[in-house]
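# Predicted model and sequence below, questions to follow.
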Amino acid sequence: MTPELAQLIKDRVGSDIDPTNFAVFEAIALNTKPLRGKDGTLHERAVVAPVTLRQMADHIKNGGHLPLISDHQLTGEPQGRVFDAELLFNNVNDIELRVLFYLDPTESRLISKLNAGSLDEVSVSFFPTQFLCSECGWDYLSPEADYENFFDRTCANGHTIGEDGVHADLVGLSDFIEVSLVARGAADQPRIVGKSDSKLQPASSMRLAAHAEFKDRLIVQASRGEDPVSNFDPTALVTELSDVKAEVKVLKAAKETFDATITSLTGERDTALTRVTELTAELETANTELETAKAESKIEEAAAALSFMQTIFCNLTVASGKEKPKDDELPTTVAELEKEIKAMTSDLTSILPVGGTANPAKEGEGDAQPKLVASAYTNRKL
């Protein structure tokens, strides 16, 4: 006990206090690293915000009563009191809350255990102002929260604590309840803070400890946090990056090939579309010219005339005493029909008398006298 410490205790606790025989210890009570809590709780890997630690230190420095008890047992009598605090940066760039607490001479047994190192850890109990989802900032202490959010550890936006790195951000101090001496905390390698490591009182003996026990879903009972264990393998990362880089090169080359193919096919398509347009126009022109040619050549009239001549040919064939020809036996050209028709007409003409009378009989056959013909009669009266 130094005069400076004695005066500080009187300033924070009361001027009537006689701290002559008090034992004072310094400890790291909390920090901004992820808390080592029980798996499956709301406080799993929770992070205490710097502003929360600042408010804790201010609460103590402003004379706020903060008892030192054992194992968070508020029903028994306190073993001491926390009377000073400060925020410091440690050598790994996180902020830590350091506290000074004292025990009076009635706790000689606890003082001996602390000095011997058989009891060397502390834990704090506090109630945050906000219990925020690290993913979206939704507040578990807001009016919208219900029991299912606490039971499932899932915020209203579907983010679950403990999954995919989601945790709670503890922001602000609503109530600083107590600091406890505990048998075992969650921190690895707890150590005694000796005189050479002291930041608040170099002349005092002290303990550095941590504890991460949460007894309910609202009050945070936690010690200093620790960095998550990292299984980072740089060799594996370099190999993976090399594989990804090679794959990117392959995909880039394939993309260039596909782009060239698409450009070529697009050009061919455009050429084909142009050709289709040209051929469509040519087809329309050809159809127009065909109709004009048909009109000028009178193909339909020629076909009708050919059919008529074939009919005449059939009639003349029958008139000449022959059998009517079949369709596949008919001449198919005008020249052939004309030749055949002329031949048959000549034959028929040769056997018909001039003026419609029969040829006279030859000498010596029948009556040699000429006969009257119909043309010798008239309709005139005699």
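Looks like it arrived, so ask away.
# Going by C-alpha atoms from here, please, whenever you check contacts or count neighbours.
Noted.
# just checking, Glu278 is part of a helix?
Yes: Glu278: assigned to a helix according to DSSP: H, G, I helix; E, B strand; the rest coil.
# Is Gln310 in contact with Leu337, as I believe?
Yes: Gln310 lies in contact with Leu337 (CA atoms under 8 Å); the separation is 6.9 Å.
# Of those two, which one has the most company?
With neighbours defined as other CA atoms under 10 Å, Gln310 and Leu337 compare such that Gln310 has more, 21 against 18.
# element containing that one?
Element membership of Gln310 [criterion: DSSP states H and E] is helix 299-319.
# One more to weigh against that first structure:
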Amino acid sequence: MKQLPMTPELSDLIHKAVGPDVDTSKLAVFETIALNTLPLPGKDGTIFEKATVAPITLLQMVDYINAGNHIPLIADHELWGAPKGRAFFAGLEYNTDGIEMRMLFYLDPSETALIEKLNAGSLDEVSCAFLSTEFLCSECGWDYFGFGATENIYERTCGNGHHIGEDGVHAEMVGLQQFIELSLVARGAADKPKIVGKSDAKLAPEAALRLAAKGFEPNALVVQASLGKEIEMSDNIQLMKDFTDEVRKTATLTAEKATLTADLTARTSERDALKTENERLTTELAAAKAESKTPEDYESSKSEAGEAVAFLQEQYQHLRVAKGEEKLADDKLPTTVADLKKEINERTANLTAILPVGGVSQAAATDEDGKAKLAFDASAFATRKN
């Protein structure tokens, strides 16, 4: 039989949770290992594959229950039906496997069939329904509930590309946003979510009494949320909601900061590029100024150009005379090298055609009758007479 005997201490815990007017004498109280920090089994292929619950989450669940908040006990997560009972106390236990959250719950006297199944061990597992504040990637801490998450939950892949179920990657449920219910089920989602018997019970007040008898103060062994202070958890839901809102605001501000930082970086790069270009142009301008010439630098060139034009004009006039043309007045002569070159080329073309190859030939001498004269004196070849 797993049912715990009703003691004044248990009755006081129930009255503290549900009020002093409840008759506890006919309630059936049980203790269960509701949840722990071990990976969730039987969730392969889902977002919860090998997911773990952070110790802080378990602590917040314990504080939430012990603050008197209502956690209904139902069957198979059927919230639309009437509750079978209620969870009224919780605590944390440490063992070699990690941390486990234990709960005390009771069933109404009308649930005789369920009570018999629990005592017989034919129904001995539970399951918690809750929503964590954060759903973090075990590899990098990216939050599936955070700012910027879209299809990541369905794809089981965080924003940094880590896929749940590959290379040991899983989700870590951190913080309590909402604690919904505790269910009696045929198979719990957590690892070893057993309803324990009296011999294994650790939350029942008798265990506290045994510790007190040995000189221990039970309250000193309870893990608190802060050092040396008792935390008032009467409005835990609102507290977690406010915390979640702040987390989201922080995420939004972080994203905005990242955007502004990226924009500043881009503008800084543009400024540096413009500064470099300005320095290059300034250097080129200085070099150009160093090489630039003054009007005086061009005086000699202008003088030589004038002499060249005057010479070409003179040659042009000679060619006109040679061709039987009249000289032009000075104001009628071409004044550019190009025009003078054109006129000279036109007048020298025919002259070039009549010049023999090798130079100018001399006409042969002729006598009065028009016959050619010999170019040498034949008397030089006269013979001497004896």
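Done, it's in. As the structure is a computational prediction, the values presented were derived from the model and not from experiment.
# quick one on the thing from earlier: just how off-centre is the helix holding Gln310 of structure 1 within its chain?
82 Å (CA atoms, centre = their mean, to the nearest Å).
# count of residues packed around the alignment partner in structure 1 of Asp108 of structure 2?
Superposed on structure 1 with TM-score structural alignment, Asp108 of structure 2 falls opposite Asp104. Neighbourhood size, Asp104 of structure 1 [other CA under 10 Å]: 17.
# What is the corresponding segment of structure 1 for the strand of greatest length in structure 2?
In structure 2, with assignment by DSSP state E, the single longest strand is strand 171-185. Mapped onto structure 1 using TM-score structural alignment, strand 171-185 of structure 2 covers residues 168-182.
# quick one: that stretch to structure 2 mean distance?
Following the fit onto structure 2, the mean deviation recorded for stretch 168-182 of structure 1 is 0.3 Å by mean CA distance after the TM-score superposition for structure 1.
# Identify the residues contacting that stretch?
The set of residues external to stretch 168-182 of structure 1 that reach it, using CA atoms under 8 Å, 6 or more residues apart in numbering, is 42-49, 51-52, 55-56, 59, 66-72, 82, 119-134, 161, 211.
# Give the buried subset of those as a PyMOL selection command.
Buried residues among the contacts of stretch 168-182 of structure 1 (16 or more other CA atoms under 10 Å), as a PyMOL selection:
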select buried, resi 42+43+44+45+46+47+48+49+52+55+56+59+66+67+68+69+70+71+72+82+119+120+121+122+123+124+125+126+127+128+129+130+131+132+133+134+161+211
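# Of the contacts of stretch 168-182 of structure 1, which belong to strands?
Of the contacts of stretch 168-182 of structure 1, the ones assigned to strands by DSSP E are 47-48, 67-70, 82, 121-133.
# got the residue ranges for the strands in the stretch 201-350 of structure 1?
Counting by DSSP state E, counting those that start in this stretch, the stretch 201-350 of structure 1 has strands at residues 220-222.
# okay, and stretch 10-22 of structure 2 goes to which residues in structure 1?
Going by TM-score structural alignment: stretch 10-22 of structure 2 matches residues 5-17.
# same check, this time on stretch 125-145 of structure 2
The alignment places stretch 125-145 of structure 2 over residues 121-141 of structure 1 (TM-score structural alignment).
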